[in-house]
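**Student:** Sequence plus the predicted model coming up.
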Amino acid sequence: MDPNPIRTALSVCNHLVSQKIYAIVVSHPVIGDLSPAAVSYTSGFYHIPVIGISSRDSAFSDKNIHVSFLRTVPPYSHQADVWVELLKQFNYRKVIFIHSSDTDGRALVGRFQTTSQNQQDDVEIKIQVESIIEFEPGLETFNDHLLEMKSAQARVYIMYAGKNDAEVIFRDARVLQMTGEGYVWIVTEQALDAINVPEGTIGLRLVNSTNELAHIRDSIYILAKALREMNKTEEITEAPGNCNDPGNIWESGKLLFEYIRKQVLLNGATGKVAFDDNGDRIYAEYDVINVKEMNMKYPVGQYYFNSEQNKMKLRIDESNILWPGRKKDKPVGERIPTHLHVLTIEEKPFVYVRAIKRSEGDSCKNDELFCPLLKISSKNSSEFCCRGYCMDLLKELAQKINVTYNLTLSPDGQFGSYVTKNNSGKREWTGLIGELVNERADMIVAPLTINPERAEFIEFSKPYKYQGITILEKKPSRSSTLVSFLQPFSNTLWTLVMVSVHVVALVLYLLDRFSPFGRYKLSNTEGTEEDALNLSSAIWFAWGVLLNSGIGEGTPRSFSARVLGMVWAGFAMIIVASYTANLAAFLVLERPKTKLTGINDARLRNTMENLTCATVRNSAVDMYFRRQVELSNMYRTMEANNYDTAEEAIRDVKEGKLMAFIWDSSRLDFEAAQDCELVTAGELFGRSGYGIGLQKGSPWADAVTLAILDFHESGFMEKLDNKWILQGNVQNCEFYEKTPNTLGLKNMAGVFILVAAGIVGGIGLIIIEMVYKKHQIRKQKKLELARHAIDKWRGAIQVGLFSKY
C-alpha cells in the first residue's frame, strides 16, 4: 500500500483530468495498490462519476462518503432479497441469523429484516428471526454460539461469513452434529467457498461475477446513453483542470451521476442493468447452489428477471436438491417438540371445570384431565379437573399426532383481547391469545373462534366445529288470565252473541203471543186454554238451545216460532262448534313464538329503554360487532350491558333480567337443549368456526389440520356433538313442542270462577227471594188484618144501623 494514498490519488486525478476523462470505470487497483475506495472517495470531491464493476462492499452504498459511486454488481447485502424468496419457497418461517460484525454483515441483516417485513403484507408466510448471532471476524471457535443455537426451536441457519470464519463455524457445527439431518444451512457466496462446507448447504453465486468484459461493456453502454441524453438538454462543461484546488467542483458531474443512475439497460451482457437511489445495481441475477457429495457444487435454481412480469422471480428444482444427511425430503426446519403445553378455558359444554382438594383424597376421574391454573386465582383451589367436548378432542388429537401434553387453564379466564398497556401506546394480547403470542404455550384447545384479528397473530387449524352467532332469549310465558276461556271469540263477537240470545227470545215471545196457534185447549172438563209462551220462558228456551241443555217446558207452540227456534238451534250449533275448536287452539295447542325475529329485528337495531341485549366483552362476538358498521348503533346500546362471562349472561336471561344474549350458536343451542324454556331467535349470522390455536409457524399446524379433517370424515366430531352439545335433549324439547299442553287450573280458573259466581249469585238471589217472600207474607198478613178489621167494622156498623131501625 502506498504510504501516502491521498498524494497518489491526487496524482491519478491530475492525470485523468489532463486527459479530459469524464467518468471512471474501476475494477482492480490502479496505480500500484490504490484501491477503488480511494479512487471513489477522491473523485467524489469533484463529483466525477465512478462506475465499479467488482466492488461489492456495502460501504460504497454510503453516499456521504462515496458521493458519485455507482456499480454494475450488487452489494453483498442484496443477497438478503434472494434469501427471503428461498425461505418463502421452502415454507420456512423461523430462522437464526449468523453474521460477522463488519459493515457488510450488519447491512445484510438489516436488509433481510426490512425485506421480510415488507413482504409479509402480501403473503401468508411470515418469517420470524428467532435470534441474531453476531461474531467478530477472525474466529478461533464458535462452540458457545452453536450450543445456544442447538437449544433454539429454529433449525434453519442464515449465515454471512468470510471463507476463513465459515470454515471455523462449519468445523465446530460438525462436531456438535448440527450439519446433518434436520438442519438447514443457507449461506452467502464467501461461505460457499469454504473447504469444509457441509453437504446439503444452499448458497448463492452471482451470475457473471467474474466476467469483467461483460460488466465493462454494460458500463460503457450506460455511460454513453447517459451522456447522449444529457447532451440533449444540458450543457456539459469541462472537467476540473486542477485537482489541487478542492473548491474546483465539476457541476456537470453531479448531473451526469443522476443521468447514469436513471439509466436502464434491458438486455445488457449481465442481464437487466439498473440502479437504486444509492447507485447500487438492482435486478442482478443469482444461481442457487447446492453442495453435494465430494464438495461438488451444483446449480439447482436461479433468481432471474422475468421480463413478462417485470420483476425478479425465483425458480427452484426441489427434486434435485440434496439436503443435509443426504436426504431428498426437505427438512421441517424446526425442532419439533413432542411434549406440548396446552391451554384451555371453562366454557360449557366444551370444557367443564371441577375443583379438587388433594387433602381430601380427591382426584380426577377417568373422563377428566388434570388442568391447574397458570396463576393462583381467587377460587378455593388452584387444582382442577376438566372434561367436555374439547377434552375428548384433545385426547384423541394427541393420540393421532403422537404427542404428549400438559394442560392448564387460562390465567385470567379470558380468551384475550388486543389492548394498550400502561399508557405506553404499545398494544398486546391478553388471555389465551397472549400466552400463545408470547410463546408461553404451544396450543389452545378451546371453543376459540377463528377471526381476522386473531389470525394475524396466531395460527389456526381448520375448524373442528362450524357455527355462527345467534340470540338466546326466554320463551314468552302464556298469559292465562281469569277470562282465558273467553279468548276464542273477540269482545265484539261475544257482545253480538249476548244480544242475539235476547233478541231471538223476544221475537219468539212475540210470534207465539200473537199467533192464533200459539195456545191450545187443555183436555179438562172446564175447556180452558193453555197460556201462550211468556217472555221468561222464551229467554230460558233461547239460552237452553245455545248451551245445549235440556228444555222441559216453555217451548214455542206456533209454527212460525218453531221455525225460528230451528234456525236458532243451527246458529247455536255453529257457534258452539267454533268456540270449542278455537278453545282447543288457544288453551291446548298454542305455542308462544319468540319475541325477536333475529339480528335484523327493528327493536335491536334501534335504541329502546325496554329492551336489553348484551354479549361478552372483549370476545370474538364483541370484535364482530366492532367490525360491522351497520351494527354500530346496536353495539353502542349493548356495550354498557356486556358481561364478563357467558355464564352470568345466561343466568340473567333465565331470571328475566336480560332480554337477549348474543353469543356463539354452539353454546346457546346447548343451553336451549338443556332448558326448554330457553329458545334461540332468528337465523345464524356472522358464521365462523372453532379452531385449534397454535403459534405462528408452528410445525404442528399441518398435522393438527389433517387430524381434524380425518375426525370429520370418520364421524368422530359428530359423536362429540351428540354427546356433549345435543345430549338427546333437543329431541325432548321438540317432542314437548309438538305435544299439547296439559290444561291446569291456571288455564281454566276463569271457568271455575264463573261457576262459583253462579253459585254465589244463586245463593244471593234465593236470599233476596226469601226476603222478598217474607216481605210479601208480612204485607199480606197486614192486608188480611186490615181487611178483617174493616170487615168487623163494617159488620159492627151494619149491626148498629139495624138496631136503630
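**Tutor:** That came through fine.
**Student:** Only C-alpha atoms from now on, for both contacts and neighbour counts.
**Tutor:** Will do.
**Student:** burial measure for the residue lying closest to residue 91 once chain neighbours are set aside, as a count.
**Tutor:** What sits nearest to residue 91 in space, not counting adjacent residues and going by CA to CA, 6 or more residues apart in numbering, is residue 125, at 7.1 Å. By other CA atoms under 10 Å, the residues close to residue 125 number 18.
**Student:** those helices in the stretch 401-550 of the chain, which residues are they?
**Tutor:** Taking DSSP state H, counting those that start in this stretch as the criterion, the stretch 401-550 of the chain carries its helices at 431-437, 452-455, 491-514, 535-546.
**Student:** Residue 342: which of these is closest?
**Tutor:** helix 431-437 (9.5 Å; CA to CA).
**Student:** For the closest one, name the packing helices and strands.
**Tutor:** For helix 431-437, the packing partners by 3 or more CA pairs under 8 Å, 6 or more residues apart in numbering; DSSP states H and E come out as strand 443-449.
**Student:** repeat that with 10 Å
**Tutor:** The contact analysis (3 or more CA pairs under 10 Å, 6 or more residues apart in numbering; DSSP states H and E) places helix 431-437 against strand 339-344, strand 418-420, strand 427-429, strand 443-449, strand 678-694.
**Student:** and the angle from the last one to strand 443-449?
**Tutor:** Read it as strand 678-694. Here strand 678-694 runs at an angle of 150 degrees relative to strand 443-449 (axes from the mean of the first three to the mean of the last three CA atoms, to 10 degrees).
**Student:** just to revisit the earlier point, check the helices of the stretch 401-550 of the chain for me and report the most buried one.
**Tutor:** Most buried of the helices of the stretch 401-550 of the chain by mean neighbour count (mean count of other CA atoms under 10 Å) is helix 431-437; its value is a mean of 22.
**Student:** Please tell me how far that helix is from the chain's geometric centre.
**Tutor:** Its chain's average C-alpha position is 15 Å from that of helix 431-437, according to CA atoms, centre = their mean, to the nearest Å.
**Student:** can you check stretch 253-272 too?
**Tutor:** Computed by CA atoms, centre = their mean, the chain-centroid distance of stretch 253-272 equals 51 Å.
**Student:** ok, now stretch 453-471?
**Tutor:** Offset of stretch 453-471 from its chain centre (CA atoms, centre = their mean): 5 Å.
**Student:** From one end of it to the other, what's the distance?
**Tutor:** In stretch 453-471, first residue to last residue: 23 Å (CA to CA, to the nearest Å).
**Student:** For it, which residues meet the burial criterion?
**Tutor:** Judged by neighbour count using 16 or more other CA atoms under 10 Å, the buried positions of stretch 453-471 are 454, 457-465, 467-471.
**Student:** Relative to residue 80, how far out is the residue nearest to residue 91?
**Tutor:** Distance, residue 125 to residue 80, by CA to CA: 16 Å.
**Student:** Next up, a structure to set beside the first:
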Amino acid sequence: MGLSETARVTLQVQFVDAGQYDGREPNTLYITRNIVCGQLLNRSVAVILLHYGRHMPISTSSTAAYALGFYRVPTVGVGIQDAEFSRKTVYPTFLRTSPPYSNEARVFLHLLHELQYREVVVVHVKADVNALQFVAVFEKDRSDFKIHVQKYIELDITSSLNTSVEEYFEDVTSNIIILFAKTEDAEVIIDSAPVLSTPGKVCMLSEQASNARRLPTGCLSVRPRQNPLSALRDAMMVMRNGVEFLADYEVDPPQQCANNALNSDWTNAVGNAFYKHLLSTAVFGDNKIEFNEKGDRINIAYDITNSVDGKLEVVGYMSGQNRMELDESRIVWLGGLSKPLEITLPKHLRAVTVADYPFVYAVPTIDSEGCEKLDTVLVEGIDVINGSIDTGFTFDLHLNDSYGAVLLGENGYVLNGMVGELDIDMADLAVGALTINPEREQYIDFSEPWLYHGIRILEKWKPRYSPMESFLQPLNSSLWSALFISVLLVGCAIFLLDLYSPFDRFFKVDKSRIDPDDPFLEPTEDDRLEFGEAMWFVWGVLLNSGVSEKTPRSCSGRALGIVWCGFCMIMVASYTANLAAFLVLDQPEKGLTGVTDPRLRNPAANFSFGTVLDTNTYQYFKRHVELSTMHRNMEAHNVRAAAHAVRALINETLDAFIWDSTRLEFEAARNCELRTRGTLFGRSAYGIGLQKNSPWTPHITNAILRLTES
C-alpha cells in the first residue's frame, strides 16, 4: 500500500493459497511459519481469510487468525461461522462478514413467533462449542418472544444413541423440536431418532444439520441468504471503505514476524485503531454491513427452507431488520399432514391440594372405596371442568400441608408447599383456595379466577359482663365496710343518748303515790327510743326512705341524728353519681374496625393477632411497607393452618385472626361466638395453579370462563 501526493490510498490485493486439504489435520507450526510469517505478514494492513467447503478443517483459519492478532493485523473472516472466533482474548483483531452459527437462535425465535408456537424442545450435541453458544443465545432472548423451552436435550453421540434418544422424549409434550448439530452428527441423530420424522411433529434444523443426507420431508431449516462469493464481496467492501483511515498515519505494517515488529507503532497503536474503525463503521452496499463489539456480523438476512423430496425449498425469509415473511401455504409438514398442534396434551395429571374446609375436606378412612362416597366443592369443580374440555383428562389427588410461598433462602429464592411442587414438576395442577398474587405468578401459571375474595378479621364475640354485685362497683370495699360500721356505731350512740337522757326523769313517777281515780291524771306513753328503733332510724335516713317511726328524744340524740342525715345525704349523692357514671362507661367493647384499627397498628401487650404462615395474607403484610409494624407483631402469633387459629380464637389464646374472607365468613356462620370485623382489604381471587407455560393453562381457563358464563 502506498500514499500518493493527493493523499489517495492505493489498495493492493495478494492471494495466498494455504494448500490442499488431504484429510489430515493441518500442521499449525507450518501454517504459522510458512503461511502467516512467510506470506501474509508482507507489510499487509489487513488479511481476508476465506473458508469454503464444510469438510475443510477450521484449524487452518484459527491458527492464522491467532497469529495475525498477535501482530494486531485486522483479519476479516469469510465463511467462518464458528463460535470460538468471537473470543476477543484469543482473536483480538478478528471480524467476519459471515454470521456466527449462534445467530440462528434469533432466526428460530422469530420463526416460532411467526408460526405462533410457544413450547419447544432444543436438541444439541454434547461438547459442541457452537451448540452451547446457540443455547446461550436462545435462552437469553426467548423471554422477549414468550417462548418456553420444555427441555434442552444434550446427546452424546454413541452406539447406544438409538435407545437413549427415545428416553429423552418420554415426558415431552411439545411437538416442536429444534436440532442444532454438525452435518455428520445430524445424520446420526436423524437416523436414531424417529421422533424427528414422526407425523404431527415440527422438525426445525440448523444450517449445518440441514446439509445432512436423507432429510425427512417436511423439516424446516434456516440458512443465510449470502453465499461465499457475496460474503467475500462484503469483505472487500469493508476493506475498501476502511483503508482510507490509514491515510492519516505513517504506516509500517509488520513483516515476516520480525522481532522489532512487536514494539512497532503498528502493533502498539495503529493496528488496534484501524481494527476499531472497521468495527464501528457501517458499510452500505447491496446490504448494510455492520458488526457488534465481538466482530460478528449482525443484521443479516436468512432464508427459511423446507425439505421436500430431498431438496430444500425456500418458503420464507427474515430480512436484516428482523422482519419475517413466511408463506405457510407452501410448507409441507411431516407426514404430509396439516399444520401440527403446538403440544400433545397429557391425559393424566397430578393434582395437589390442601385440606382446607369448606373447599377440601380430608377424612381418614380404612377402606379406599369410602373415598368415592365423599365429595367437595373443588373435587366436583375439577370434574365439571374436565367435562367441559374436549380432550378431557384423568387425575390423581394428593395432599400438601400449605399453599406455598416464595421465600428467600441461602442459595436464592425457594418455593414451598403446592407452589413448590408445581415448580419442581411434582404436580401438574394445584387446586384449592390458592390465591393469585404477583410473587407466585413469577414461577407458576394461574387459570382465570373462579372465586373473588378479600382479607378480613375474625374475633370472638365477648358478651357484656354484668355480675350480681355490680351495684357495689361505685364504692370500694373499704368504704362499704366503713359505712356499715358507721351505721352500727351511730345507731348504738343514739340509743344510749336517749337511754341516759336527763329528760327521762319526767317520765319516771312513783306509782304508789298516784291515785288511779284522780280525774286530772292523764297517762302518757313512754316514747323513749329502743335499740331496734334507733337502728331503724339510722337505716331509714341512710336509704332515704323517710322516717315515720320514732326519732331521738334527747337533744344530743337529735343533734347526732342531724349530723347523720347530712352524712347520708353526701354519701347517697356520691353513690348515685358514681353509679350513673359506671352504667354509662360500662358498655360492651366495640369490635375491630379493620386493618387501620389502632388496636392492630399499636397493639397492647395483652392483645395478640396473627395469620397463616407462607400464604397470600402473610405475603400481603410482608409486601406492604405501611403494614410492617403489624407484620412484626404478628410473627410471634402466626400459625401453620387456619384451623389452629380458629381453635385459638375460641380458647381465647388469640384475640384476632386475619385471613381470607370466604373462610372467615364460613367459620362465623358455624360458630355464633365468632364474628367477622371490618371491611374487605387486599382484594384478590382464587385460581387453579399450573406449571409455568403449561399446555393446559388456556384449556382450563377457557373452561372456567364457559362455566362462569353459563
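**Tutor:** That came in fine, so what should we check first? Note that the structure is predicted; figures quoted are calculated from it, not measured.
**Student:** Quantitatively, what TM-score do the chains reach?
**Tutor:** For this chain pair, the superposition-based TM-score is 0.72 by TM-score structural alignment, normalised by the length of structure 2; 563 aligned residues with a CA RMSD of 3.3 Å.
**Student:** Provide the secondary structure category for residue 131 of structure 1.
**Tutor:** With DSSP: H, G, I helix; E, B strand; the rest coil as the basis, residue 131 of structure 1 sits in strand.
**Student:** Show me what it aligns to in structure 2.
**Tutor:** Mapped onto structure 2 by TM-score structural alignment, residue 131 of structure 1 lines up with residue 153.
**Student:** I'd say that match and residue 171 touch.
**Tutor:** No: applying CA atoms under 10 Å, one finds residue 153 of structure 2 not in contact with residue 171, separated by 11.9 Å.
**Student:** Who has more neighbours out of these two?
**Tutor:** residue 153 (16 against 10).
**Student:** re the thing from before, same list, the helices of the stretch 401-550 of structure 1, but as JSON lines with distance to residue 287 of structure 1 please.
**Tutor:** Shown next, in JSON lines, are the helices of the stretch 401-550 of structure 1 (distance: least, CA to CA, whole Å):
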{"stretch": "helix 431-437", "distance to residue 287 of structure 1": "37"}
{"stretch": "helix 452-455", "distance to residue 287 of structure 1": "36"}
{"stretch": "helix 491-514", "distance to residue 287 of structure 1": "94"}
{"stretch": "helix 535-546", "distance to residue 287 of structure 1": "105"}
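**Student:** Of those, which is nearest residue 44 of structure 1?
**Tutor:** For the helices of the stretch 401-550 of structure 1, proximity to residue 44 of structure 1 was assessed by CA to CA; helix 431-437 is nearest, at 49.5 Å.
**Student:** who are the neighbours in contact with the aligned partner of residue 457 of structure 2 in structure 1?
**Tutor:** When structure 1 is aligned by TM-score structural alignment, residue 457 of structure 2 is paired with residue 471. For residue 471 of structure 1, the contact set (CA atoms under 10 Å, 6 or more residues apart in numbering) comprises 596-599, 613-615, 659-665, 668-669, 679-685.
**Student:** Would you list the buried entries among these?
**Tutor:** Buried by 16+ other CA under 10 Å: 596-599, 613-615, 659-665, 668-669, 679-682, 684, out of the contacts of residue 471 of structure 1.
**Student:** Enumerate every residue touching residue 571 of structure 1.
**Tutor:** 545-546, 565.
**Student:** Relative to residue 544 of structure 1, how far out is it?
**Tutor:** Counting by CA to CA, the gap from residue 571 of structure 1 to residue 544 of structure 1 is 13 Å.
**Student:** which residues touch residue 257 of structure 2?
**Tutor:** 32-33, 36-38, 40-42, 67-68, 70-71.
**Student:** Also residue 133 of structure 2?
**Tutor:** Going by CA under 10 Å, 6+ apart, residue 133 of structure 2 touches 82-84, 100-103, 105, 139.
**Student:** between those residues, which is nearest residue 193 of structure 2?
**Tutor:** Distance to residue 193 of structure 2, by CA to CA, is smallest for residue 105 among the contacts of residue 133 of structure 2, at 22.0 Å.
**Student:** The closest one maps to what in structure 1?
**Tutor:** By TM-score structural alignment, residue 105 of structure 2 lines up with residue 80 in structure 1.
**Student:** Quick check: that match is in a helix.
**Tutor:** Yes: the assignment for residue 80 of structure 1 (three-state DSSP) places it in a helix.
**Student:** where exactly do the strands run in the stretch 651-800 of structure 1?
**Tutor:** Counting by DSSP state E, counting those that start in this stretch, the stretch 651-800 of structure 1 has strands at residues 660-664, 678-694.
**Student:** Give the closest residue to the match of residue 105 of structure 2 in space, chain neighbours not counted.
**Tutor:** Sequence neighbours aside, residue 112 is the residue nearest to residue 80 of structure 1 in space, at 4.8 Å (criterion: CA to CA, 6+ apart).
**Student:** Need the counterpart of the one you found in structure 2.
**Tutor:** Alignment note (TM-score structural alignment): residue 112 of structure 1 maps to residue 135 of structure 2.
**Student:** Grab the longest helix from structure 2 for me.
**Tutor:** Longest helix in structure 2 by number of residues (criterion: DSSP state H): helix 555-585.
**Student:** Counting by contacts, list what that helix packs against.
**Tutor:** Applying 3+ CA pairs under 10 Å, 6+ apart, we find helix 555-585 of structure 2 packed against helix 477-499, helix 531-542.
**Student:** Buried residues of that helix, list them for me.
**Tutor:** Neighbour counts over helix 555-585 of structure 2 (16+ other CA under 10 Å) mark 557-558, 560-561, 564-565, 568-569, 575, 579 as buried.
**Student:** likewise stretch 98-115 of structure 1?
**Tutor:** Result for stretch 98-115 of structure 1 [16+ other CA under 10 Å]: buried residues 98-101, 104-109, 111-113, 115.
**Student:** ok, now which ones touch residue 212 of structure 1?
**Tutor:** Contact analysis of residue 212 of structure 1 by CA under 10 Å, 6+ apart lists 27, 53-54, 218, 270.
**Student:** and which of these is nearest residue 329 of structure 1?
**Tutor:** Closest approach to residue 329 of structure 1 among these (CA to CA): residue 270, at 34.2 Å.
**Student:** Please say which position in structure 1 residue 438 of structure 2 maps to.
**Tutor:** Taking TM-score structural alignment, the alignment pairs residue 438 of structure 2 with residue 452 from structure 1.
**Student:** likewise residue 608 of structure 2?
**Tutor:** Residue pairing (TM-score structural alignment): residue 608 of structure 2 is matched to residue 612 of structure 1.
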